[in-house]
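Asks: this one's sequence-less:
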């Protein structure tokens, strides 16, 4: 099977780009021949080519530039026909405006990868749902159910993303104490941490608001928020800093900014928090679980399909700093419980390897495009 992927982004910004890389890295040795069309130039283009995979760049412009979108779709259709592509995958829902049209022009089946909860209300999202498609691939049961309601005429498949578990193996990382020392973090007292882009829906402020209650019982505790400023919410970091000042937590909350060596930062933590609102999936949750960390995550969206509350993690409502503080204190107060959860979390994380993800994705492609070997 020859598979063309339309990837609008070419820089590593989040989970979607990570799953894209995992699929190609793990799937390059399969009997699939990959061809990637990027919508912009960037570091991912070079990375994909380093795998021996053909990667081309066709900037499509903004969606409102209809003539450029159509011109790009025609170019992609010509490539798909010339290179005898069997299927066109749009890696993000918006790129299916191009992918669906290209598939129609080339006479090739097309599908898209739905990685966020669809609502069917936005004009562009409604338009994407009307484009020709052989099916949709989703990343959680919740997204699968929502998409199936919107497009009941299409098969909607589920493929859970994976995690590079070898990077999050506690056996190859410094001990938590050594990691703290290396990163310049406090050596004494509990360390509660969160990792993510600086956006309100990621809930960093909720963790900050939970800290005063934690500090009442554990005055030597600290909080570390690992993540960089997001272009679309540049003011959120300032809001977070003002919240820290208002609560008098300047000496207790650490903001190291964007970091690359995430495994070491998570390894340094005693409790890992994921406070997002309706997180589509939550790869970083699995990364923390792979390190055997007691995890707290939101009780809606993707985390509920990863964590069984009270067994391999704890779930709390988004925005509820009181409930979050209680969950943190439960781990700190009940060390035997925290250790039991951590062991179960490590075991659960093994279900989400990148190898399993790539194989499941390829199997799903074959089921959606039958008759192609």
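Replies: Ah, there it is. Bear in mind the structure is a predicted one, so any value in this text is a computation, not a measurement. Numbering: from 1, shown residues only.

Asks: can we go C-alpha only for contacts and neighbour counts from here?
Replies: Will do.

Asks: For stretch 278-293, buried residues please.
Replies: Using 16 or more other C-alpha atoms under 10 Å as the test for burial, stretch 278-293 gives 278-293.

Asks: Let me see the contact set for residue 215.
Replies: residue 221 (C-alpha atoms under 8 Å, 6 or more residues apart in numbering).

Asks: in what helix or strand does it lie?
Replies: Using DSSP states H and E, residue 215 sits in helix 204-217.

Asks: right, and out of the buried residues of stretch 278-293, which lies closest to residue 188?
Replies: Checking the buried residues of stretch 278-293 against residue 188 by C-alpha to C-alpha gives residue 293 as the nearest, at 17.8 Å.

Asks: The closest one: what's its closest spatial neighbour, skipping adjacent residues?
Replies: residue 342 (5.1 Å; C-alpha to C-alpha, 6 or more residues apart in numbering).

Asks: OK, contacts around that neighbour?
Replies: Applying C-alpha under 8 Å, 6+ apart, we find residue 342 in contact with 289, 292, 293, 294, 295, 312, 313.

Asks: So which of the residues you listed belong to strands?
Replies: residue 295 (DSSP state E).

Asks: Among the contacts of residue 342, find me the one that's closest to residue 132.
Replies: Distance to residue 132 across the contacts of residue 342 (C-alpha to C-alpha) is lowest for residue 289, with 39.1 Å.

Asks: take a look at this one as well, against the first:
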């Protein structure tokens, strides 16, 4: 069988959630059926990371979209790559990439699909990108798929759940870790964690305020793991630190900043708290579940599609009051974290591994191209 040659376009070259997904798919892509080259629109650490996977990379420096000269220059370069490398399919990673790759593919009469990592709304970029011809769109969750299908004109939209690389997120074993002693956390204390970019839509402020209320009565600690990425909301962390200072025990809220490796930190936590009201999927959720951790998440969007509340995690209505209630119930031993964590790991192993994600990705590409 002839290999399908993919040209994958990524607007950024640093690791974010969508980029981590791309890397995991490349790791598990069937080398007997696919050959992938990756184009980045800027230099960054991800270029070398992808090269280490054995993929050829290209960096085409793209200025802001308003720079028309740069825009058409990049499209011309893409067209040259499509021809010279014998590309069969262009895969545009995220909407911005499709603004370039979709046009280049159209001009070269090649199929193009794009990856919608978020929940699209009526933002001009979502509307514009959806008008560029595409063979199909891949979405990580049913909620993302639902909103993408509302945009016109409608290209075929296929579900492609995300997955966790279980080698990077083995079942957590906190024994022997010196994390708690170094940070002055007693072994018997319950440790909650917020993990993710520090942006307002992810609502870490709600998590910290809920923690402040719980800490008045219980010996608990909170780890805030994350920072600002891609230059977004760089001042927000200071707001969160101010909220933390409102606590009776501000020393129990530990800001750890952005971390490249989160598994060793999560291994010493007990519960991961998620607060987004309309999460497109929730990689933080599945990664935490893979480590055997209990996750508290809002029962909407992606988390509702992942968690069976009371079996492998806990869902709440998004309010601070109900979050406080659940956190206190956990501290008071009303839930078995061991059982929830064991079931969480089983859920990831059966439904949300990186291998299954890549396998679905391959199937979706063949489905879209064969139906063209």
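Replies: Done, it's in. Here the structure is a predicted model, which is why all the values come from computation and not from measurement.

Asks: coming back round to it: okay, and which of the buried residues of stretch 278-293 of structure 1 map to helices?
Replies: 283, 284, 285, 286, 287, 288, 289, 290 (DSSP state H).

Asks: List just the nearest of those residues to residue 178 of structure 1.
Replies: Of those, the one sitting nearest to residue 178 of structure 1 (C-alpha to C-alpha) turns out to be residue 288, at 17.3 Å.

Asks: residue contacts, that closest one?
Replies: With the criterion set at C-alpha under 8 Å, 6+ apart, residue 288 of structure 1 makes contact with 168, 266, 267, 272, 295.

Asks: Going along the chain, name the strands of structure 1.
Replies: Ranges of strands in structure 1, per DSSP E, are 2-7, 33-38, 54-57, 87-90, 110-114, 135-138, 156-158, 191-195, 222-226, 253-257, 271-274, 295-298, 314-316.

Asks: Where in structure 2 does the fourth one fall?
Replies: Going back to what we said before, that points to strand 87-90 of structure 1. The aligned range for strand 87-90 of structure 1 in structure 2 is 89-92, by TM-score structural alignment.

Asks: what comes up buried for that stretch?
Replies: Neighbour-count burial for stretch 89-92 of structure 2 [16+ other C-alpha under 10 Å]: 89, 90, 91, 92.

Asks: still on that earlier bit, looking at the buried residues of stretch 278-293 of structure 1, spot the one nearest residue 228 of structure 1.
Replies: residue 284 (15.1 Å).

Asks: any idea how far that closest one lies from residue 184 of structure 1?
Replies: 22 Å (C-alpha to C-alpha, to the nearest Å).

Asks: and what of residue 354 of structure 1?
Replies: Residue 354 of structure 1 sits at a distance of 31 Å from residue 184 of structure 1 (criterion: C-alpha to C-alpha).

Asks: Between the two, which is the more surrounded one?
Replies: residue 354 (24 against 9; other C-alpha atoms under 10 Å).

Asks: need the contact list for the more buried one.
Replies: 22, 23, 26, 161, 162, 163, 164, 165.

Asks: Now do the contacts for residue 58 of structure 1.
Replies: 37, 38, 39, 40, 72.

Asks: In structure 2, what sits opposite the fourth one in the alignment?
Replies: If you follow residue 40 of structure 1 across to structure 2 using TM-score structural alignment, you land on residue 42.

Asks: Count the residues that sit near the residue lying closest to that match once chain neighbours are set aside.
Replies: Nearest residue to residue 42 of structure 2, sequence neighbours excluded (C-alpha to C-alpha, 6+ apart): residue 61, at 5.1 Å. Neighbours of residue 61 of structure 2 under the rule other C-alpha under 10 Å: 15.
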